[in-house]
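Peer 1: Any chance you can model this:
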Amino acid sequence: MLFGTRKSWWGSRKARPLPHEGVDLCRYRSEAGEPLSLMPGARIPVASGGTVWAITDDDFIGRSLYVRHEGAHGVFFTAYAHVSPRAGLTEGDTLAQGEVLASLADPALRNLRICAHLHFSVMTFSDRLPRENLRWATMGAGEAVRFVDPMPLLGDELILCDEAAERVHWS
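Peer 2: From the prediction side, this is the model:
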């Protein structure tokens, strides 16, 4: 699912109440160009060095991790949803770019008939934002959190879930 879209790629495919806050990633290309699917348990690396800011349970597939980064243009956050945090990972831990922070959660464990995928978001918000305000159902409705399209950071080697949905029977 692309950033900002209101159309769901799974289930009833009905319109979402708020625009999608990031991108859903479920397929990638091997070095040989072969399309492959992310599988439950796939290890997820942090996109940029930073500090684990929050670990929340507000996720219908797994958990969500928020990492705080300091860049040339100020502070920003990345979010990794539908994951299982790495054993021992806690808020305040420092991560180096590429370090594994989680593994992909298995939707089947929650009786969901969708493919395993990573929801990845880039956003800005105040460090003073209470962690309990990080709720996927409401974050995009107010002005406290500003989402940014993450695709320019990811490159063009990924295949988004909506493309994979065309190849999978969803019932």
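Peer 1: going forward, measure contacts and count neighbours with C-alpha atoms only.
Peer 2: OK.
Peer 1: where along this protein do the strands fall?
Peer 2: With DSSP state E as the criterion, the chain has strands at 23-29, 35-37, 43-45, 50-56, 63-71, 74-85, 94-95, 100-104, 118-124, 146-148, 158-160.
Peer 1: how far off strand 74-85 does the first one point, in degrees?
Peer 2: What it means is strand 23-29. Strand 23-29 and strand 74-85 meet at an angle of 70 degrees, taking axes from the mean of the first three to the mean of the last three C-alpha atoms, to 10 degrees as the criterion.
Peer 1: just to revisit the earlier point, how about the strands of the chain in CSV, adding mean neighbour count and distance to residue 138?
Peer 2: Output for the strands of the chain, formatted as CSV (neighbours: other C-alpha atoms under 10 Å; distance: least, C-alpha to C-alpha, whole Å):
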stretch, mean neighbour count, distance to residue 138
strand 23-29, 21, 17
strand 35-37, 15, 30
strand 43-45, 18, 25
strand 50-56, 20, 14
strand 63-71, 20, 15
strand 74-85, 22, 15
strand 94-95, 18, 28
strand 100-104, 22, 23
strand 118-124, 21, 14
strand 146-148, 18, 12
strand 158-160, 17, 24
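Peer 1: Quick one, which of these gets closest to residue 133.
Peer 2: strand 50-56 (10.3 Å; C-alpha to C-alpha).
Peer 1: now that closest one, how far from the centre of its chain.
Peer 2: 13 Å (C-alpha atoms, centre = their mean, to the nearest Å).
Peer 1: And stretch 88-95, by the same measure?
Peer 2: Mean C-alpha position of stretch 88-95 versus that of the full chain (C-alpha atoms, centre = their mean) differs by 18 Å.
Peer 1: just to revisit the earlier point, do you know which of the strands of the chain lies nearest residue 12?
Peer 2: Comparing those by C-alpha to C-alpha, strand 23-29 comes nearest, at 17.0 Å.
Peer 1: Proceed likewise with the subsequent sequence, for comparison:
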Amino acid sequence: MKLPPITVYLDTIVRINHLPVSDSGQWFFYQGMLFLSRRKWWADFGTRHATHEGLDIGIFKNRSGNREWLDSSARVPVMASGTVINVCDDFLGRSVIVRHCSNKQSRQVSVYSHLKVPGTISPGKKVDPGDIVGTIADTTGKKSGIHCHLHISLMEIAQQIPDPKITWQVMGEPDPEMVKLFNPMV
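Peer 2: Sure, this is the predicted structure:
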């Protein structure tokens, strides 16, 4: 998948949201926030039911060097040019799925999850790097005890799966013949 490095994307989040980040090491990740982790980073810090299919972005180091969580005012930009192919529910909000390129067998997508999505973002919408697809969902009232965060997944999805069917049922525990996951940190 030919997307910008995650460091460039994280810098975009900082710039767009005017975050007061530290000059050294802006972001902090618990082990459970990382790609393919089986650990939780919330509640009991126990084990997930499946490996984590993406990266959870939520904690940055402020100028004082203290850890600070993103909140529900944080705007979520897209990584690269593409077309929104679906907007679907996830367990903390909504997910926006953007196709970046495709061939006869598959299409490469980025998935932005746990959002509040405006009505202007819908299938067919063309987006460019930095365009805002939503804000982080307010999870403070959820029973899960999960802080506000952006979940991002990068995937290659077989053409046999129609765009409207690309939901967390397909992406959450993917069939390796139909969905290939990529590590956003690479």
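Peer 1: ok, back up a step: tabulate the strands of structure 1 (JSON lines), appending distance to residue 11 of structure 1.
Peer 2: Shown next, in JSON lines, are these (distance: least, C-alpha to C-alpha, whole Å):
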{"stretch": "strand 23-29", "distance to residue 11 of structure 1": "15"}
{"stretch": "strand 35-37", "distance to residue 11 of structure 1": "19"}
{"stretch": "strand 43-45", "distance to residue 11 of structure 1": "25"}
{"stretch": "strand 50-56", "distance to residue 11 of structure 1": "24"}
{"stretch": "strand 63-71", "distance to residue 11 of structure 1": "20"}
{"stretch": "strand 74-85", "distance to residue 11 of structure 1": "16"}
{"stretch": "strand 94-95", "distance to residue 11 of structure 1": "35"}
{"stretch": "strand 100-104", "distance to residue 11 of structure 1": "20"}
{"stretch": "strand 118-124", "distance to residue 11 of structure 1": "16"}
{"stretch": "strand 146-148", "distance to residue 11 of structure 1": "25"}
{"stretch": "strand 158-160", "distance to residue 11 of structure 1": "16"}
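Peer 1: Select, out of the ones you listed, the one closest to residue 130 of structure 1.
Peer 2: strand 50-56 (10.0 Å).
Peer 1: what sits against whichever residue in structure 2 pairs up with residue 40 of structure 1?
Peer 2: By TM-score structural alignment, residue 40 of structure 1 lines up with residue 72 in structure 2. Residue 72 of structure 2 makes contact with 135-138, 148, according to C-alpha atoms under 8 Å, 6 or more residues apart in numbering.
Peer 1: Mind telling me what residue 4 of structure 1 corresponds to in structure 2?
Peer 2: Match for residue 4 of structure 1 (TM-score structural alignment): residue 36.
Peer 1: State the distance from that match to residue 157 of structure 2.
Peer 2: Applying C-alpha to C-alpha, to the nearest Å, the value for residue 36 of structure 2 to residue 157 of structure 2 is 18 Å.
Peer 1: next one: residue 137 of structure 2
Peer 2: To residue 157 of structure 2, residue 137 of structure 2 is 26 Å away according to C-alpha to C-alpha.
Peer 1: I'd say residue 139 of structure 1 and residue 147 touch.
Peer 2: No. Counting by C-alpha atoms under 8 Å, residue 147 is not a contact partner of residue 139 of structure 1; they are 9.3 Å apart.
Peer 1: which non-adjacent residue is nearest residue 119 of structure 1?
Peer 2: residue 24 (4.5 Å; C-alpha to C-alpha, 6 or more residues apart in numbering).
Peer 1: Would you mind finding the match for that neighbour in structure 2?
Peer 2: So residue 24 of structure 1 corresponds to residue 56, using TM-score structural alignment.
Peer 1: cool, residue 89 of structure 1 as well?
Peer 2: In structure 2, residue 89 of structure 1 lands on residue 121 (TM-score structural alignment).
Peer 1: how close does the residue sitting furthest away from the middle of structure 1 sit to residue 145 of structure 1?
Peer 2: Each residue of structure 1 has a distance to the centre, and by C-alpha atoms, centre = their mean the biggest one is for residue 32: 25.7 Å. Computed as C-alpha to C-alpha, the residue 32 of structure 1 to residue 145 of structure 1 distance reads 39 Å.
Peer 1: can you name the residues of structure 1 that the helix ranked longest in structure 2 overlays?
Peer 2: In structure 2, ranked by residue count with DSSP state H as the criterion, the top helix is helix 6-17. On structure 1, no counterpart of helix 6-17 of structure 2 exists by TM-score structural alignment.
Peer 1: Other residues contacting that helix?
Peer 2: With C-alpha under 8 Å, 6+ apart as the test, helix 6-17 of structure 2 has contacts from 20-21, 74-77, 79, 130, 184-186.
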